[in-house]
Each structure stands twice: as structure tokens, then as C-alpha cells.
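**Student:** My questions concern the predicted model and sequence given below.
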Amino acid sequence: LFVPITIKPGGQKTVRVMFSWYVSQTTLRYGQDREQPSGPAFGKAPSKGAASGQQNVTDFAGKGLVNTYDPSGDNLIGTLTSPEFELTGKYIQFLIGGGNQPGKACINLLVDDKVVQSATGRDSEQLTWKTWDVGSFKGKKAKLQIVDQATGAWGHINIDHIIMSDKTYTDPRNITSSGKGITILNDFEGSGYGKWIAEGPAVEEECCPGGSCETSTYYTPWYAGKFKSITEVANYWRNSYDDLRGKSAAFRDAFYDTTLPPEVVEAVAANLTILKSPTVLRQTNGRLWCWEGCSDGSGCCAGSCTHVWNYAQAICHLFPDLERTLRQTEFNESQANSGHQTFRSALPIRPIAAGFHAASDGQLGGIMKVYREWRISGDTMWLRSFWPKVRQSLNYCIEEWDPRHKGVLEEPHHNTYELEYWGPEGHCTSFYLGALTAAIEMGKALDDDVSQYQQLLAKGVKFLETELYDGEYFYQKIQIEGLNAKFRPLNTSGNGSGYADIIKDLNEQGPKYQYGTGCLSDGILGFWMAKVCGLGQIVDKQKERSNLNAIYKYNFKPSLFDHANPQRPSFACGSEGGLLLCTWPKGGKLSIPFVYSDEVWTGIEYQVASHLMLEGMVDEGLDIVRACRDRYDGRVRNPFNEYECGHWYARAMASYGLLQGLTGVRYDAVDKTLYIDSKVGDDFKSFISTASGFGSVGLKNGKPFIDLKMGRIDIDQVEVSGKKEKLTKL
């Protein structure tokens, strides 16, 4: 930057420099398109092998097979049903591969329209022989049905060379014709499926529900759609400078006109810089798309990742219309017909292929956030338009992770630690119970039947409090038996003999990367989410407080000098303090716990601190905030860049929840009610931002007041710690 002025030694001069930038087009694109099917998952004819993007498919017979990944990946669903035939042989044999998804990606034998035999793959593209003994049904009419009702990772099935005979064969591939007690039911070598009937969902003609997809190939910035050139940008800035600066100053003055502790104010303010960083992008149609963070030359971890952005509480209050665009993407372009949400959305925003696990915490947190956005906006029509998709999403979560309807997540469920928990635990089950609570409240408002959700909520709360509470905190019961998913032990064959005992011990512990009996700082994160969203108390209050106290007691370290962290120690190290992600104060730490357990993440520090404050443990919460901000005091780290996986990391905007943690201030635009539940006494002043205006709010001698600085806030009633009070408007 060159500024053509001269300053004499010791002199001073103030220079106002206006920066503008204009990037009309980029080559930034993320995500695999959700291809629109020309028919069901089975296409019009058998596959000839592996499809584009698929691992090598091996050991099928001849040149053709059923491969429901081909041609459009794991997103398509459907069935392929044989004509009715008589069971004349004792055995049916066939080759099978693909996903291990019982009931969803499988082959079934139907007798009297009931499934009497079923088989699924092993999460492998290698086809292996399967034999059914059907002798007890001999002489009856039957049908075979190949089913693909699965989406996401391994959401497909491979089948080939189905034969019926009176004896079993070690390798029936060489049987190429019927006769002598052998019937080939289908070898899939023809140009079509013959008399077998392929069925599937109708083709979706609309680009995306809601009709606001981006049609360009690459991301185009919002300002490039608003201004034709950099000259227009500069002219707008010049002509609007006084107005823009005045509004910015009004926000600044209102925000800093507060009596809250300076470390809290600093933590919130410093992380608002994330909103002006490359972490947050905006499309030409105004919709947000975000990274988790950003690196020097690129974004870091794409797609408005739902399980990371769960923590961020700033945009929903400061720019609620923009926050709602994230919900629009999650429940439309990123949600399949099955209810599966892809937790990383495509850029430009468009329907995306469901090629991986859904994230349990991200998807369930999104349901709570729909409730939050409704209460912040007061827009019940918006909620009504979202409700069918919300139900679809929640029903998917129930059947995918709680198929036995216990009220807890039991099947392996993906989460923000980039792993799958096996068995019920507090972390993601707290999200489940929060989502059920949100769905109940939304459904009641829309006069819908939510009795199933009410039953699951009651079961889940009881299970959590009686089966997953050790008397001090909630934990995980690692489970591999009694699930639809099958645990596959580590294979010793690829290692030397010296590793056999080690791997044997690991397999006895069960799946790697679990937290088990550990005290997890995110252990009841979903209950914090529920409270900041306005859903209130879900689980026993004393147990919740005990869990928070345990997190502070065991996981907060005023000094990390004696703590060994082989993962990413630069987040917090040496004599610095910090909140560890997990500890095992009562033993039981696995040989391979989840890989981030020894780290310190500021976003988790802030959510725990806010949660402690909400429960009245203000000093403990402030200890955590101070330790965090001491690490980012400008001497070692940038005070405006709390990094994690990248700079300006979104999770750190959990800090905005500290305002609500200390003051209990929340405005409900549906009921037009201002709530205050102060944890800092009867005299305080704090910042408030709503969908329609912002200003200052607080208590003076226990009486509520509001000082509006911009816009309006319609308030019909005020509740201070549960009691109705009269509001003073300054």
C-alpha cells in the first residue's frame, strides 16, 4: 500500500483510506451433485462392474450384475422384484456384496408376501457366496426382491448369479444353464432384467425445494451480483459512507455499553471478526455458505458443517435472516428423500449427493435451531413450511440410530469428533432429547400429532438418568451386541506376530475412538443448545449441574505444564490454562480413545462456560473464559483469531452464548416476551440484538429496562427469573 503524503519527524497526520475489492467470478466449487435419476436405483439394465467413483467391484460371475451404485452413486433407492416362482429346490445360492445395511440394502425371499430369508453385504465391493436353506418352503410360491432403500455411505447392494438347486456348490459360477435339478433364477447377463420389475421414486424435476438454487458452475460472491464493477462498489461506499459508519458506530456503542466482565465482552467481540473473514461466504442470492475455518490460501473443512456450526450463536441474533438461509440449505438441498442430511453442503448451493454418514449431532442440532429461528423471527408461516422436512429429518434419526425406540442413540452415530459412537452416551443423546423436545413444541403449535416424540422423550430421559449416569456425570456405554450394525474386529493378518496380543486387547475393548467412562466436556452439549434456543430444562437439574461441576473439576487445568498432548499442542500448552476435551478420572480410558481428547478447543470452552453460568456457576465459567483469553492476549497468538482446524474458526462463536449465560436475556418474538434471568445480580447492563432491533437491556434495582438504539422490539410482557415485571423503556 502506497500513500503519497509526507510526514515530518515527530509529526502526525490522519489518513482515511478506502479499500474496495471486486471478484466477479471464482473457480470455487465443492460437493458432488445429487444426480437426478432416469429411473430407480437399478437403472434400466444390469451393471457391467464398478461405476464412476466406486471402488473396484470384484468376483461377480460373467459380465453383468446388479449394482445399485451404478450409475448415480448411493443416493438412489428402489426395488427389483422377480416374477413369482415355485420353490422346487432345497437351496438358493447367490453372490452378494455392497453395504451392510439389513432391511435397507439387501436381498429378500418372500413367501406369502412375507420375508422369510434376508441377506446383506459386508461393506465390501467383493462379492461372496451366500446360501439359503429353503427346504421347509419347498412347493410354495415365492418371489425374490432386491432392496435398496439406503442412502449415504455404503447405501447400495450388489447381487449376481442366483441359482436354486437340491445341493450346495462351493463355487456355482460355472453353472451357466438350468437343468438336472438346477434352476438359474437370474444371472444378469442380458441387456435388461427380463421379467423382473424395477421400481423406484419419481424423478424430482425442481432443482431444489424452495426454488432458489444457484445455477452457475462456480461460487459467485454476493457483491458481484449486486454491483457490476469495482467502480460501482467504490461509488456505493463513498456515497453511503456516513450512513454505514453511523450504523456501525451505533452497534459498537451499544455493544460496549455494558457492565459485564471485560473478559466476556472481549471474548464475544474478538470472535465477531469471524463474520468478516473468508470463513463466511455469501452467494449472489444472499444465502450463506461457510467453511469451518480458513487457511492462508484456501478454506478449511467445507460446507457450513452442521456439527461445527451448532456451537456458533452470533449470526442467529445479529443477522437472523442470514442464519435462516443455513436452515434452508440443510433441510432442502442437503436433505434426501429418506431424511438423511449431508452435513457438508455443496457450493454453489445445490442438491448434493448423500455419500457419507449423516452427523447425528449436526442433524439433531438443526432441529433445535429451526425452533430457535422460529422464536427469534416470530414467523410461524416459515415454521409451517419447514415442518414436513423437520419431521422427515427427525424420523430418519429415530429409525437410523434408535430403531428399537429406546429414546437414546444406540446404533453407531457420526459426530463432531469425526467418528462414530457405538452405544448410547450423553453427548449425542442430549441432542436427541433436545430435538424431540423442539419437535414436540413445534408440532403442538401446528396442531400436529407428536405423541411418538413425547413417548420417546420420556423413555430417553429415564434411560439417560438411570442407565448412563454414574452418580456424578453422564457417560457412554460402549455397545457392539444387539445392534443392526456389526462390529468388525481389527485384522491381525497384516501385522507381525508381535502385534497379535496388542490387537487382541484392542478388539476386546470394542471399537476404537470411544470415550466410555470418560468425563467429556461436550457430554451434555445438547442441553446447553436446548437452553440457548429457549427450550428450557429437559433432564434432572441436579444431575445436569453435577455433570457441569465434574467437567470443571476434572477437565479444567489452570496450568497444562504436566499435561502431555501429542495431537495439536499449539492450541494450549506449557503454563497456559485450558479445558481438556475429555479426562478419565475414574479409570477406563481406552487404549485408543478419540484422537482429540487431549486437546483444548475454544468453542468447547465457551459452551461449557456459558452452560456453567446458566446454572449459576459464574466464577467457574469465568475461570475458563479468562484462561482462554489469556492464551489469546496478543503476545503469542492473534487475539482476533482463535484457531482450530483453520483460522477464524466458527466454533469459537459459542462465545456469544456467554451474554445469555450471565444475564439470561432472551427475546421471544412469537410470544413477544423478554426473558431475564440474571446470574450477575440485580444491577447490570448488557447488549441485546433481535430480528427487528438492538440496544441495551438490564436490571436496575431488580427492575427491567431496555434502551433501544436501532429498529424496534415489540414487548408485551417481561419475565425476570420467572416473575412478571413492568418494563422501563429508556
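**Tutor:** Cool, got the structure.
**Student:** C-alpha only now, for contacts and for neighbours.
**Tutor:** Fine.
**Student:** Tell me who's in contact with the nearest residue to residue 605 once chain neighbours are set aside.
**Tutor:** The shortest distance from residue 605 to any non-neighbouring residue, by CA to CA, 6 or more residues apart in numbering, is to residue 579 (6.0 Å). By CA atoms under 8 Å, 6 or more residues apart in numbering, the residues touching residue 579 are 521, 552, 555-557, 600-601, 605, 624.
**Student:** So residue 579 versus residue 332, what's the distance?
**Tutor:** Distance check for residue 579 against residue 332: by CA to CA, to the nearest Å, it reads 37 Å.
**Student:** And for residue 466?
**Tutor:** For residue 466, the distance to residue 332 equals 37 Å [CA to CA].
**Student:** Pick out whichever of those two has more residues nearby.
**Tutor:** The neighbour count for residue 466 versus residue 332, taken as other CA atoms under 10 Å, is higher for residue 332 (22 against 12).
**Student:** And that one, how close does it get to residue 546?
**Tutor:** For residue 332 relative to residue 546 (CA to CA), the value is 39 Å.
**Student:** also this one, for the comparison:
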Amino acid sequence: MIQATADNLAILKSPTCLRLEDGSFYAFEGCHSHCGSCEGSCTHVWNYAYALAFLFPQLERSMRQLDYHYCMDQYGGMHFRLQLPLEEGKLSDHRPCVDGQMGGIIKTYRDWKISGDLDWLRALWPKVKRSMEYAWSPDNPDRWDPDRSGIITGRQHNTLDLEFFGPNSWLTGFYLAALQASALMADALGDSDFADLCRTICAKGSKWAAENLFNGEYFIQKISLDDPSILKGYSLFRGKADDDPARIYWNQETHEVKYQLGDGCAIDQVVADWHARICGLEPVFDPNQTRSALTAVFRHNHRSSMRQWPNPCRVYALNDEGGTVLCSWPEGARRPAVPALYSEEVWSGCEYQFAAHLLLMGLTEPAEQVVNAVRKRYDGRARNPFSEMECGSSYARALSSYTLLLAATGFSFDAVTASMGFAPRYPLPLRSFWCFGTAWGRVSITEEQLILQVYDGNLKLARLCLPKGFLACDIVQGAASLRWNQQEDTVFFDHTLQLSCGESIVITMEKEEV
């Protein structure tokens, strides 16, 4: 996990990434031998890339600013590739996609929480709000949720480079997390009516998803593959004749809708819950259902050897190498004749988010197996350990590996309330790097002591969450004892601490008696 987290940071120094003349961050998805692969800071791919947000948060915030200024159309749709030159890029033909657009809202919430900058959020809020409203706007030709049901039911472009039709937890989950994030941002900005609306829609959607999308083991796509009528009634995007779903997605040979998941077990079926837990939102789905779904993905999609796994697509794992495929159809599940693109492939960026999600749910052993399989593929013998591949090398999605560090240490953050914390998923002792907003350093935790050190920058700290089940006995900053009180696992300091380079706090702890 340390290797995966650290080695993939090389992607940020690769030709995948660049800065524009004003210093703003811009990127491809990856690199080919002589050119970039898939330009435009692709929103649904960079959804997974958490390293930049924590290590270089100003650069990450510049991506939000560019997206909302140049990628939003007159109706509130966010085109998922930022085109250069910037002003001409407003004419982009890249349609809005659900995970990209909703992910942008979640990332805006995350970036506000990392920075604590309410003025930054206030400046973006009108467009962030409008992008949320696009889900039910009558001007949305893809009709994501016209009835404000909390469920995405329309035509749903996504990171698989295709459209889903019919409710599914993958993209509806993004919608529910974005509704949560929008409500909290609206609260902070005094937009109470919109906050209430988002919470109402979210509650309806969460209930429906739990009752209708979970098959008892994992989440599915609710679709009638034999019904061509679900492809009809969509407006052509910008009038393009080649945008007719009834022509593109109907399989005349098998009389079935193409490129769908149906009853498949997808690696990203609860990816929105991973985002939510990392960003400090409430769980998107019922935790028991989420745990069951993750266990099902490991059971059905993880392979210790790829020899018996037929893959007609791109090969990122082969022979005796292991990996976790994007989608499987367990025994008894109907497999579409022409399923979603890339289903048989292994994408390390998805594997890392899956492993981090397993960690967040306390499933450490399967998480280790997933990560070990990836790193054995990139051990320096057959592949470059500093350049993981998908659509090109140095692929951005692999930066999801940074969340392994966040999940393993149980790192929590909130610059708005000047709080941070640690809830390790492994037995103590723990010694780890941390980075938050304007500072970075190291934390060391034993059963007797927590030492938080600042190696560079300045850290404001009003609250510190201790590992569950521990009580603080004494807290010192340098030679000075601090005044504080503890509520449950959180220590509240009597005044906001200012920790600069070289400074630390030491908390003497004891286990709470059960």
C-alpha cells in the first residue's frame, strides 16, 4: 500500500500533467509514446485522483475553477473535457456525464473542506448549484431525474465511454452523494431552501435504491434488456444525427440493448460511497448492503490468475497475474450479449479505490490481496512501477491509490472547523505521513501516546479525533500543558492551536474501560 501510494505520485510529474500560463492545473488522462492520451482534465477519470487534492490543494481547486467557468453550457450541463484554447473550448462537443458532473460537486465540497475557504466556495456556488439542478432540468436532453425522485433514470454517459439506461447504484450513488454535498454547502452559504430540497430528494433516492437495486448480495442495474422503448424519446445532443440511442444501442441480432451491466457485479457499483466516506459525507448506501456488495465484488471479480478469464478487450493482466475485473456475471445472472465496454479488463485505479473502500469497511485481508495483485503486475519486471497503464501510461486514475493511505490511517479532515483525526484500520502502533491544507507532517500513535508533528507549513487545530476507544489524559504543546475537553473520541481544545514547522503536540492516552 505504501508503494502504491508513493510510486504513483510520479504521475503528477509525468507529461500527463501540465500547468497553463496562469498556473492552473490541466491534464490528459495518460500518455502515449509521442503524445498525450485523452485531453481535457477528464472529469470522470480525475474523480479518482485524490493525491493532488491533498498534496497540492491549490492546484486541485484551480481544476474546479476552470471546469465551472469553461465547461458549463447555457443549460447547466458540464462538458467532461476542458478544451484548449480555453475560450474556444466552450464549443466542446463532449456531452455532460453523470459521474463527471456529480463528481465535480462532491470534489467542490471536498476542496472547500480541505481549504476552509468560504469565499472560494461562495464564488463557485451559483454554478455548482446550477450543475446540481441540471439533474432535473427540463433542458437536460438526457432526462437524468426529471421527477426529482433521487434516482437517475435517463440516458447516463459515464466513465465507460458509453451510456447506461435504467437505474443503477453506480451513477445514482454519485447523484446521492452530490445531493448530500450540495445540501451541506447550501447550509454554509445560507441557502436553506435548496439545502432542504436536496435532502428531500436524497432521502427518497436512498430509500428506493436500497429497496430496488440491491439483489440480496450486491447492487445491479434495473433494466429490461429486451425493451427497445427505453432508448426512445431522447433529444439529439446538439442535433447530431449520430447521437440517436435507438440506433446505437439496440442489437438487431439478439434483440437486446447493448453495452449495459444488467445483473452484473460491477467493481464501481458503490464507488460513490468511497467518495463519501473519504470526503466526510454520510454513507451513500445502507452500510450492511455496501459491505455485502464489496464482499461480492471480491468473491466474483477478483482473480488470483487470469488464465481462465477470457478478455476480448485491452490486456493489463495476463497468465498467472492477478487482478479485479470491472464486471462479472455470477452464476444465475443474465449476461448481456454485448455487455458494457471494458468489462473484462482490470483498471488499477478502480482496483485501488475498491481496496481503499474495503479498508474503510474494516475488510483488511481482501484489501491487501487486491493491492498485492496490482503491485505484483507493476513490480518492475514486466511493467514500470511508476507508470501504471489504462488508456496510456502514467494514467491519472491510478492516483486513487492515495486513498489507501487515508483509509489505512482513518484520516479525517475539516479545515472549516479546524479539525483532523486518525482512526487506524490496523492494530497500533501507527506511524504515518499526513498532509492537510497548509501543512504536512507525521503522526505516531501507540496505545499510550499520540504525537502529531508538523514538518512544514502552518496548521490550525481546534479539534483532534483520537482512535476509537481511547481517552486523553494529558496534552502538551512543547513545554506547555493545554486545556481541553473530550466528547466521545474527539478532543476539543480551549483555543485554536497554531502549529508551525517543527512544532508538535503530544497526547498521553489510555484505553477506555468497557
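**Tutor:** On my side now, so go ahead. Computed from a predicted model, the values in this text were never measured in an experiment.
**Student:** so what number do they get for TM-score?
**Tutor:** In this superposition the chains share a TM-score of 0.85, using TM-score structural alignment, normalised by the length of the second structure; 455 aligned residues with a CA RMSD of 2.0 Å.
**Student:** sorry, back to before: counterpart of the residue nearest to residue 605 of the first structure in the second structure?
**Tutor:** Using TM-score structural alignment as the criterion, residue 579 of the first structure maps onto residue 324 of the second structure.
**Student:** now do residue 607 of the first structure
**Tutor:** Checking TM-score structural alignment: residue 607 of the first structure goes with residue 353.
**Student:** Near its match, how many other residues are there?
**Tutor:** Neighbour tally, residue 353 of the second structure, other CA under 10 Å: 29.
**Student:** What of residue 540 of the first structure?
**Tutor:** By other CA under 10 Å, 12 other residues sit near residue 540 of the first structure.
**Student:** Also residue 712 of the first structure?
**Tutor:** Neighbour count for residue 712 of the first structure, taken as other CA under 10 Å: 13.
**Student:** try residue 251 of the first structure
**Tutor:** Residue 251 of the first structure: 18 neighbours (other CA under 10 Å).
**Student:** ok, residue 462 of the first structure to residue 338 of the first structure distance?
**Tutor:** Remark: distance between residue 462 of the first structure and residue 338 of the first structure (CA to CA) = 29 Å.
**Student:** One more: residue 609 of the first structure?
**Tutor:** In this view, residue 609 of the first structure and residue 338 of the first structure are 37 Å apart by CA to CA.
**Student:** Give me the more crowded residue out of these two.
**Tutor:** For residue 609 of the first structure versus residue 338, the count of surrounding residues by other CA under 10 Å is larger for residue 609: 29 against 16.
**Student:** Let me see the contact set for the equivalent of residue 290 of the second structure over in the first structure.
**Tutor:** Here residue 290 of the second structure is matched to residue 544 in the first structure, going by TM-score structural alignment. Neighbour list for residue 544 of the first structure: 473, 524 [criterion: CA under 8 Å, 6+ apart].
**Student:** Now name the helix or strand holding residue 544 of the first structure.
**Tutor:** Assigning secondary structure by DSSP states H and E places residue 544 of the first structure in helix 541-555.
**Student:** average offset between the longest strand along the second structure and the first structure?
**Tutor:** Assignment by DSSP state E gives strand 449-465 as the longest strand of the second structure. Once fitted to the first structure, strand 449-465 of the second structure is off its aligned match by 1.5 Å on average (mean CA distance after the TM-score superposition for the first structure).
**Student:** Which strands and helices lie in contact with that strand?
**Tutor:** Applying 3 or more CA pairs under 8 Å, 6 or more residues apart in numbering; DSSP states H and E, one finds that strand 449-465 of the second structure contacts strand 419-421, strand 439-445, strand 490-500, strand 504-511.
**Student:** Break down the stretch 151-300 of the first structure into its helices, ranges please.
**Tutor:** 222-226, 230-256, 262-271 (DSSP state H, counting those that start in this stretch).
**Student:** Next, name the residue at the spatial heart of the first structure.
**Tutor:** By CA atoms, centre = their mean, the first structure has its centre lying nearest to residue 362, at 1.8 Å.
**Student:** That residue maps to what in the second structure?
**Tutor:** Residue 362 of the first structure maps onto residue 100 in the second structure when the alignment is built from TM-score structural alignment.
**Student:** Would you state the strands of the stretch 101-250 of the second structure in chain order?
**Tutor:** Using DSSP state E, counting those that start in this stretch, the strands of the stretch 101-250 of the second structure run over 155-157, 163-165, 250-251.
**Student:** Oh, that last question was meant for the stretch 301-450 of the second structure, not what I typed.
**Tutor:** Applying DSSP E, counting those that start in this stretch to the stretch 301-450 of the second structure gives strands spanning 302-303, 323-324, 327-328, 412-414, 419-421, 430-436, 439-445, 449-465.
**Student:** I'd like those strands laid out as CSV, including distance to residue 382 of the second structure.
**Tutor:** Listed next are those as CSV, based on distance: least, CA to CA, whole Å:
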stretch, distance to residue 382 of the second structure
strand 302-303, 19
strand 323-324, 15
strand 327-328, 25
strand 412-414, 37
strand 419-421, 39
strand 430-436, 30
strand 439-445, 34
strand 449-465, 37
